[in-house]
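Q: Following is a predicted model, sequence given first.
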Amino acid sequence: MILFYLMTILVTSVLALVSFWLPLMSPNTEKLSPYECGFDPLASARLPYSMRFFLVAILFLLFDLEIALLLPTPWAIQLLNPVVALSWASIIIILLTLGFIYEWSQGALEWAE
């Protein structure tokens, strides 16, 4: 067991040291400037954002949350009564699909007008 711990410490130490020496450091003004989502960081900070950007971000979070809610479903199928788990998963999928169809029919997913 001690050999395992020593090898783990040795490998992680070697990898940490190599990660400091391996990268090529060639800084320039473009690399050193902060990235501000496509906006010029030296311009005015009061530029208006597009509502489409926020809509796409919220839809991304919504579908990301769907994955988090559906993740335990394979384990729930192994329970004594898997019908309840599958029905809840189906309800979640149906509600999100209906919301997606509504957004699509309203034209909210069109990026360019």
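A: Ah, there it is.

Q: For the rest of this, base every contact and every neighbour count on C-alpha atoms.
A: OK.

Q: which residues touch W104?
A: W104 makes no contacts at all, as judged by CA atoms under 8 Å, 6 or more residues apart in numbering.

Q: do you know how far it is from L55?
A: Separation of W104 from L55 (CA to CA, to the nearest Å): 12 Å.

Q: again with D40
A: 22 Å.

Q: what's the answer for I91, then?
A: 23 Å.

Q: same thing with E30?
A: Separation of E30 from L55 (CA to CA) stands at 30 Å.

Q: The structure to be compared is supplied as follows:
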Amino acid sequence: MLLMIMIMLLMIMIILTTILNLTSKKMIIDQEKSSPFECGFDPKNCSRLPFSMQFFLIATIFLIFDIEIALLLPLITIMKILNPTSLMLTSLIFILILILGLFHEWNQGALNWAI
């Protein structure tokens, strides 16, 4: 008997959820929202705009250095485990690699905004 009541309640909830989903405001088709460009681009203009290579390079460098900083965070938690000499050596090598990477990008001209 209890099982039948639970099955009936489950069926009622499924039917109610389906009806509410079909009648919600989200089902109203909006011409602007159904357009393929929702990120501030005008869908009526040409979609083949020139892409800024400098912006791409700076964004890529930012992501690389952002991940590198996330790799530095565990050094805080292992401060209690490592002795100060090995902690300083590990931190120094890691930061030295970051600085060398930054100088390499600078020498390659990836950080220059002017063409």
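A: Noted; the coordinates are in hand. Just so you know, these numbers come straight off a predicted model, no measurement behind them.

Q: Aligned to L49 of structure 2, what sits in structure 1?
A: Under the alignment (TM-score structural alignment), L49 of structure 2 pairs with L47 of structure 1.

Q: three-state assignment of that match?
A: coil (DSSP: H, G, I helix; E, B strand; the rest coil).

Q: Pull the contacting residues for it.
A: Contact analysis of L47 of structure 1 by CA under 8 Å, 6+ apart lists nothing.

Q: pull the longest helix from structure 2.
A: helix 84-108 (DSSP state H).

Q: how big's the offset between that helix and structure 1?
A: Taken over the aligned residues, the distance from helix 84-108 of structure 2 to structure 1 averages 2.1 Å (mean CA distance after the TM-score superposition for structure 1).

Q: Equivalent analysis for stretch 58-72 of structure 2, please.
A: Mean deviation for stretch 58-72 of structure 2: 0.7 Å (mean CA distance after the TM-score superposition for structure 1).

Q: Now that stretch: buried residues?
A: I61 (16 or more other CA atoms under 10 Å).
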